[in-house]
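Colleague: mind looking at a prediction? Sequence and model below.
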Amino acid sequence: MSAALTGAGRRFRPSLWATLFTVPAVLIMLGLGTWQAQRLSWKNDLIQRVQERMASPPAPLPASIADPEPFDLRPVTVSGRLLHEREMLLLARPRQGQVGYEVVTPLERADGGPAVLVNRGWVPMDKRDPATRREGQAGGEVTIRGVARLPAPSGWLQPDNVPGADVWRRADTVAMGAAAGLPAVAPLVVEALPGQAPGGLPAGIEPRVDLPNNHLQYAFTWYSLAATLLVIYVLFHLRRPRERA
């Protein structure tokens, strides 16, 4: 890069090693900022699609589901008999400061389709035993109103399920279906809406979507770092010409 007068008796004289470090670093930061800006557009479109999907009227869950993805986050209804004797417990977030579980109960479908795992919602720890909430163990045929959800895969920060444990750490339709002795199970979990269990427990699940959208913040951070590095690079290499002897 040629030297250029900058005023006030200073010249811009960049060193080779600083240039070899700064130019690639700035390009990488600009690339990451642009990638985050593209992710922001994608995330906004995704949030809009999810909101439209969840606002659709409830529809009966098909007996056969070849591709479960289009049903994820859709309001659905499903009818059949809840197999309370095969219910399972799932780790849940504390509710109003109280520790508890979510109750997952297989539903034997009335239309002959594979059983569906129904997440009937939260119960406090002292109601873990079904005998303490008999009112909620309704028999006979019922129709569940809820939201179909694809089980999330295990993440590197989330411990996976432990075979044989009393409490599941995450929903897994295949493993939970096998543990319940079901010959076949639908690839989706239906999260039951609140107000459907006699006695109020399990409490159901309010429709929930965890879609954090921090891409604008990330893009601003990367662009700011690139600009800061450029300013430091220029200021560091502004030098006064040597005085003549």
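Modeller: Alright, I've got the coordinates. Residues are numbered from 1 along each chain as shown.
Colleague: alpha carbons only for contacts and neighbour counts from here, please
Modeller: OK.
Colleague: beyond the helix or strand where Gly33 lies, next helix or strand please.
Modeller: When secondary structure is defined by DSSP states H and E, Gly33 falls within helix 16-54. Using DSSP H and E, the helix or strand that follows helix 16-54 in sequence is strand 59-60.
Colleague: now for that next one, which elements pack on it?
Modeller: Under the contact criterion of 3 or more C-alpha pairs under 8 Å, 6 or more residues apart in numbering; DSSP states H and E, the helices and strands touching strand 59-60 comprise strand 75-82.
Colleague: give me the three-state assignment for the residue most central in space within the chain.
Modeller: Against the mean C-alpha coordinate of the chain, by C-alpha atoms, centre = their mean, the closest residue is Asp210 at 4.7 Å. Here Asp210 takes the coil state, with states given by DSSP: H, G, I helix; E, B strand; the rest coil.
Colleague: contacting residues for it?
Modeller: Residues counted as contacts of Asp210 (C-alpha atoms under 8 Å, 6 or more residues apart in numbering): none.
Colleague: and it, how far from Trp156?
Modeller: Separation of Asp210 from Trp156 (C-alpha to C-alpha, to the nearest Å) stands at 17 Å.
Colleague: pasting the second one now:
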Amino acid sequence: MMNIPGGLVNKLLHHLISDKSIKCLLCRSVQNSSIYDVNKPSEDSQGKDPKLQQAKRSIIGLTAPLLGFALGAWQLQRLQWKTNLLKKIEDRMKQEVMPFPDDNLSLLDDLEYAKVKVTGEFLHDHEFYIQPRQRFDKGQDNKSKDRPPVNNFGSPGAQVITPFKLHPSGHVILVNRGWVSPQKITPQSRMEGQVQGQVTFDAVVRHTEKRPSFIRRNVPEKDLWFYTDITQMAEKYGTLPILVDACYESSIQGGPIGGQTRVNHRNDHMMYACFWFSIGAATLFGWLL
């Protein structure tokens, strides 16, 4: 091993320490050594107040119950709106039959579910069908000899939609004549029900039906109809975009069974309100613990 004289080593160290750059480096090392001091609190911990953090958590925890109670109150408002709507529809369906506003068709926009009296003739050659459809028998005697027993679990039939030429204006609208069984869908199977000439009957004004969930879209070019889209139907058959449901009293022996108007307005808002209020109460109880 090579031996280095002690005097030479001392001189070398003295020279290095006297160098200004080395002195500066050593000073910075000493000054910055405090950042590695485990006993010195960090700046982040110094800025966090435990009471402030607790207050923040409390505010965040209140969000869920407040949201639950707010949604519950909103559902109660929706319940009131839906109840008023159903009452309006019920009252309208009980009103006296009015003449069909043939000279002012725009009135029909605000007359859904109103009963009107129409006069004209059916254009049977252009009838089409919405299917499958279950028969609807609200308020009728199912034991009537003219009305076969209802079987909600049987094969659904169809609703017959027929263009109708109004008298005296000549306007052509659409009429839902009613329900037929699967064996009576084709017109050849119910010729006695294909009434000819001018007729007068009561009907219910209808608007376009919202496509139900899980129901296929209509295919007009193939004449496949699964729900009531009045605009599509009118364009396909060259009629006015107006549809009325023939009342039950319009039914004739061998023809479609009228009175198929359903009021499809679900009113589940009370159930939803209870659900959201329960969520609000449960989360508030958890927040208080």
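Modeller: Cool, the structure landed. These numbers come from a predicted model, not from an experiment.
Colleague: average distance between the helix holding Gly33 of the first structure and the second structure?
Modeller: Its matched residues in the second structure lie on average 1.7 Å from helix 16-54 of the first structure after superposition (mean C-alpha distance after the TM-score superposition for the first structure).
Colleague: in that helix, what's buried?
Modeller: In terms of neighbour count (16 or more other C-alpha atoms under 10 Å), helix 16-54 of the first structure has its buried residues at 22, 25-26, 29-34, 36-37, 39-40, 43, 47, 50, 53-54.
Colleague: how about stretch 93-110 of the first structure?
Modeller: Per 16+ other C-alpha under 10 Å, stretch 93-110 of the first structure contains these buried residues: Gly100, Tyr101, Glu102, Val103, Val104, Thr105, Pro106, Leu107, Glu108, Arg109, Ala110.
Colleague: which one of these is nearest Leu216 of the first structure?
Modeller: Distance to Leu216 of the first structure across these (C-alpha to C-alpha) is lowest for Glu102, with 34.4 Å.
Colleague: where along the first structure do the strands fall?
Modeller: 5-7, 10-12, 59-60, 75-82, 88-91, 100-109, 115-124, 141-149, 167-168, 185-192, 238-239 (DSSP state E).
Colleague: what do we get in the first structure for Lys82 of the second structure?
Modeller: Residue correspondence, TM-score structural alignment: Lys82 of the second structure in this structure matches Lys43 in the first structure.
Colleague: contact partners for that match?
Modeller: Listed by C-alpha under 8 Å, 6+ apart, the contact partners of Lys43 of the first structure are Asn213.
Colleague: what is the end-to-end distance of stretch 128-140 of the first structure?
Modeller: Between the opening and closing residues of stretch 128-140 of the first structure lies a distance of 22 Å (C-alpha to C-alpha).
Colleague: for Leu85 of the second structure, see how far away the equivalent of the residue nearest to the centre of the first structure over in the second structure is.
Modeller: When the structures are aligned by TM-score structural alignment, the residue of the second structure matched to Asp210 of the first structure is Asn264. Spatial separation of Asn264 of the second structure from Leu85 of the second structure under the definition C-alpha to C-alpha is 12 Å.
Colleague: try Thr186 of the second structure
Modeller: Counting by C-alpha to C-alpha, the separation of Thr186 of the second structure from Leu85 of the second structure is 38 Å.
Colleague: which one in the second structure is aligned with Leu229 of the first structure?
Modeller: Using TM-score structural alignment, the partner of Leu229 of the first structure in the second structure is Thr283.
Colleague: residues in contact with the residue nearest to that match when sequence neighbours are not counted?
Modeller: Leaving aside its chain neighbours, Thr283 of the second structure sits nearest to Pro65 (5.3 Å; criterion: C-alpha to C-alpha, 6 or more residues apart in numbering). Contact criterion C-alpha under 8 Å, 6+ apart gives Ile279, Gly280, Ala281, Ala282, Thr283, Leu284 as the residues in contact with Pro65 of the second structure.
Colleague: over to Ala110 of the first structure?
Modeller: Ser79, Gly80, Arg81, Glu141.
Colleague: for those, could you give me JSON lines that also reports neighbour count and distance to Arg239 of the first structure?
Modeller: Written out in JSON lines, the entries for the contacts of Ala110 of the first structure read as follows (neighbours: other C-alpha atoms under 10 Å; distance: C-alpha to C-alpha, whole Å):
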{"residue": "Ser79", "neighbour count": "18", "distance to Arg239 of the first structure": "79"}
{"residue": "Gly80", "neighbour count": "20", "distance to Arg239 of the first structure": "81"}
{"residue": "Arg81", "neighbour count": "19", "distance to Arg239 of the first structure": "82"}
{"residue": "Glu141", "neighbour count": "14", "distance to Arg239 of the first structure": "85"}
